[in-house]
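Novice: Compute the structure for the input listed below.
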Amino acid sequence: MLFDRYFLLSFLKLFFTVSAVSVFLVSLYALLDFMLGFKEKDAWVGVKYFLLLIPLSFYYAGPALLALSLVLFLKRLVEKKVDLVVQSFALPPLRLALPLISFALLLSLLFLAGNQLLFPVLSSELWRLEKTYKKKQEAGGIVRNFWFLKEEKGRLSYYFVESLDLKRGTAFNFRRFRVSYPFMTPEELLKVESGLWRGERLLVLKGVRYDFTKGLREVLENRSLKTGLTARDVELFAERLEFLPLSYLYELFRKSKLVGASGEVYLGELLYRAAFSFLPFVLSVFLVKEFLKLRSLPKVLIKLAVLLPLLWSLALMPKLLAQKGAKSPLWALPPQAVVFLFLLKSFHDLRKGFRV
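Specialist: Below you'll find the model as predicted:
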């Protein structure tokens, strides 16, 4: 309909204006950070830093930017009594809100696709750029619960270190899981309870190695194994979970179950990214429903101040449970299911309408 097109275009102008202001602020931050925080003032490094930062900032700030745009747009709509005019023609509020909710759903789907195709690559490049050129980014201290990846010829090696002292080289609960690439077929699993990292070699004090290609199990004691990188290289050449696309996370979760290893951390990251991607859609439904029902900016802002951090916390819960709490990320599903039920209730209210 012509009205839908005009309605959506009006909102998009506001949304992109708010986003442009956000991009401008991020640009100022990038410029100041580059001038003050980087060891090397090469122009190309600064441009690359800026280009990497902008899309990632939009992704992480996207739910808040959409919420702010919706509040400003709906405030203007309510002031002009457009919602009352629409309901006077016996049309439900959902009919009025459909273009806004549809755009929010499209944005969520784009975020989900970006988690597979774009954002992991950008995050990896940005992290490496900062580790290479920013001041005070040298590796040091103790690394805890650190996951990383090393790509070799025809294989990928996924590492986990529960505790690694980068200065002394002491490592506890070290894991190396090798798979063939691109078929992701398990080849080897190395479990080390304790060891000493010296140069590119790890002295395994106590551990075990499983060779899946030959069906062998080997107990290791005081054995020196080549790792291909030094302990001090770990941070600089690391590939963290945030840098893996969704398909890799799923494959690692599935393969880890096949070899008897815990895959909860992969599942937690996967569920977190999926939930965060759909925050714009969930927020849009709740905000539209509350604004058209209450028709009061202060009341809606109070609810938004509670709703935004609550939804963000629920999206983050699977990741925190798996990586920090050593619990199954599936424990986050019951509270998320409650949010889903409230989402259905909001759709029902929008379809039914409100008394005016």
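Novice: contacts, neighbours, all on C-alpha from now
Specialist: Will do.
Novice: buried stuff in the longest strand anywhere in the chain?
Specialist: What stands out as the longest strand in the chain, according to DSSP state E, is strand 186-198. For strand 186-198, burial by neighbour count (16 or more other Cα atoms under 10 Å) applies to 186, 187, 188, 189, 190, 191, 192, 194, 195, 196, 197, 198.
Novice: Report the distance from the helix or strand just after it to the chain centre.
Specialist: Sequence-wise, the next helix or strand downstream of strand 186-198 (DSSP states H and E) is strand 201-211. Remark: strand 201-211 is offset 33 Å from the chain centroid, using Cα atoms, centre = their mean, to the nearest Å.
Novice: same thing with stretch 14-26?
Specialist: 21 Å.
Novice: Mind listing residues that contact that stretch?
Specialist: 53, 54, 57, 58, 65, 66, 69, 73 (Cα atoms under 8 Å, 6 or more residues apart in numbering).
Novice: one more to put side by side:
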Amino acid sequence: MLGKYVLFFYIKLFIVVNAILLGIVSSYALAELLFLFKEKSANIAISYLLNLLPISFFYLLPFSAVITMMILLKHIFSKKLDLIVQSFGVSPLKFLLNIILFLVFVSFFNLIMSFDVYPESNKNLYSIEKEFKKRQEVEDLIVRNAWFFKEESGERIYINFQFVDIKDGNIAGVFLVKSSKSNILEVIQSDRGSWKGDIILLPIAKVWNIKEGNFVAKGISIKLFEIKNAQPIGEKVEHISLHQLLLLYSLGKRVGLNYHLYLSEIIRRFLSSLSPIAIGITVMSYAIKRRSILAGFLSFVPAFFFYWFSFVLTRFFSESVSFNPLYGLFAYIPLVILSLKGLYYLGKGFRV
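Specialist: Below is the predicted model:
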């Protein structure tokens, strides 16, 4: 019965804390809209907030969960509920198990949402900023499964790319059709290549000359247009659904592109979604072990550091040094140890 009371109290606090944090985010967003956007309207503001708030909830969960837990534990300590429970021989783990299960539920909810919903919100948010913000920065973008068209000297070129990395110019899955009037003149297919300036370089391409009826495999170059012109349809890896990330990872591995970038994004989504469990258990155990809210907040610092360091390291390895981003998880091991140690403390009892 006491466990249910604690759970309901925690959920009410959790809602209030998140409402306050998201209210702060909303205020900042509205100020940004007022001063940094070229166009200001109620529709833009509503659309901006509706896409920003889910993303904010996702990334602020470690903070909101811990703040809520500290408020709850302060209430428990002030009412001496922990001492009452201890007198009946009930371990802290059993007493607060519902809180941990609630964190597990919210974390897995976030994980499921990170497959499709959060990436779509991120993409919508980016589109709004790109269209209405006054100052724009050039960012790392990719293009997926896009068709481009060019007409020159009476010939039409239709070219499709499965993948284009606008930052480094790597391309994959090239399919080109050259036609004149209603006649197809040439078909070109290549697994990989590069796009430098307005030139596409294909080291190995299959070329079918329809008019002459022959086929050759050779390296060719194609003049198209500047790669920067593809930016309007570009996406960031944060905008891509988990299903598409897995497809791009498979494609990149097959044709020799930097597939580590897509693996790192998958890892980062799992880290962001599930870390509140490990961080929450660590903070809870230290606060209860020392019966001190300050000890709980102090334990949050290293716990969050290990999570964030691993989060950053997985992307750094994939982008900067082309290492397997799984190596970034080594920085996460101390947090796993802290949380397992915390579970041990919680299961053993208050006086350790």
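Novice: The second structure: helices as residue ranges?
Specialist: 2-36, 42-78, 81-87, 92-95, 97-113, 117-132, 242-255, 260-290, 293-316, 333-348 (DSSP state H).
Novice: Nearest to residue 186 of the second structure among these would be which one?
Specialist: Closest to residue 186 of the second structure of the helices of the second structure, according to Cα to Cα: helix 242-255, at 23.5 Å.
Novice: Tell me the residues of the first structure aligned with that closest one.
Specialist: Per TM-score structural alignment, the counterpart of helix 242-255 of the second structure in the first structure is residues 246-259.
Novice: Report the buried residues of the matching stretch.
Specialist: 246, 248, 249, 250, 251, 252, 253, 254, 255, 256.
Novice: In contact with the alignment partner in the second structure of residue 208 of the first structure, which residues?
Specialist: Counting by TM-score structural alignment, residue 208 of the first structure lines up with residue 203 in the second structure. Listed by Cα under 8 Å, 6+ apart, the contact partners of residue 203 of the second structure are 192, 193, 218, 219, 220.
Novice: and the gap between residue 203 of the second structure and residue 76 of the second structure?
Specialist: 68 Å (Cα to Cα, to the nearest Å).
Novice: contact partners of stretch 278-295 of the second structure?
Specialist: By Cα under 8 Å, 6+ apart, stretch 278-295 of the second structure touches 62, 65-66, 69-70, 73-74, 77, 92, 100, 103, 296-297, 299-300, 303-304, 335-336, 338-339, 341-343, 345-346, 350-352.
Novice: Tabulate the helices of the second structure in CSV, adding columns for distance to residue 235 of the second structure.
Specialist: CSV is the format used below for the helices of the second structure (distance: least, Cα to Cα, whole Å):
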stretch, distance to residue 235 of the second structure
helix 2-36, 22
helix 42-78, 16
helix 81-87, 51
helix 92-95, 44
helix 97-113, 19
helix 117-132, 8
helix 242-255, 12
helix 260-290, 13
helix 293-316, 17
helix 333-348, 32
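Novice: looking at these, which is closest to residue 229 of the second structure?
Specialist: helix 117-132 (14.7 Å).
Novice: in that closest one, what's buried?
Specialist: Quick answer for helix 117-132 of the second structure (16+ other Cα under 10 Å): 117-129, 132.
Novice: Show me the two of those residues that sit farthest apart.
Specialist: Largest pairwise distance in the buried residues of helix 117-132 of the second structure, by Cα to Cα, is 22.6 Å, between 117 and 132.
Novice: before we move on, the earlier item: filter the contacts of residue 203 of the second structure by whether they're kept in the first structure.
Specialist: For the contacts of residue 203 of the second structure, the subset whose aligned partners also touch in the first structure (both residues aligned by TM-score structural alignment, their matches' Cα atoms under 8 Å) is 192, 193, 218, 219, 220.
Novice: which residue lines up with the second one in the first structure?
Specialist: Meaning residue 193 of the second structure. Match for residue 193 of the second structure (TM-score structural alignment): residue 191.
Novice: contacting residues around that match?
Specialist: Taking Cα under 8 Å, 6+ apart, we find residue 191 of the first structure in contact with 173, 174, 175, 176, 207, 208, 209.
Novice: Let me see the contact set for the closest residue to it other than its chain neighbours.
Specialist: Spatial nearest neighbour of residue 191 of the first structure, excluding adjacent residues (Cα to Cα, 6 or more residues apart in numbering): residue 175 at 4.9 Å. Listed by Cα under 8 Å, 6+ apart, the contact set of residue 175 of the first structure reads 158, 159, 160, 161, 189, 190, 191, 192.
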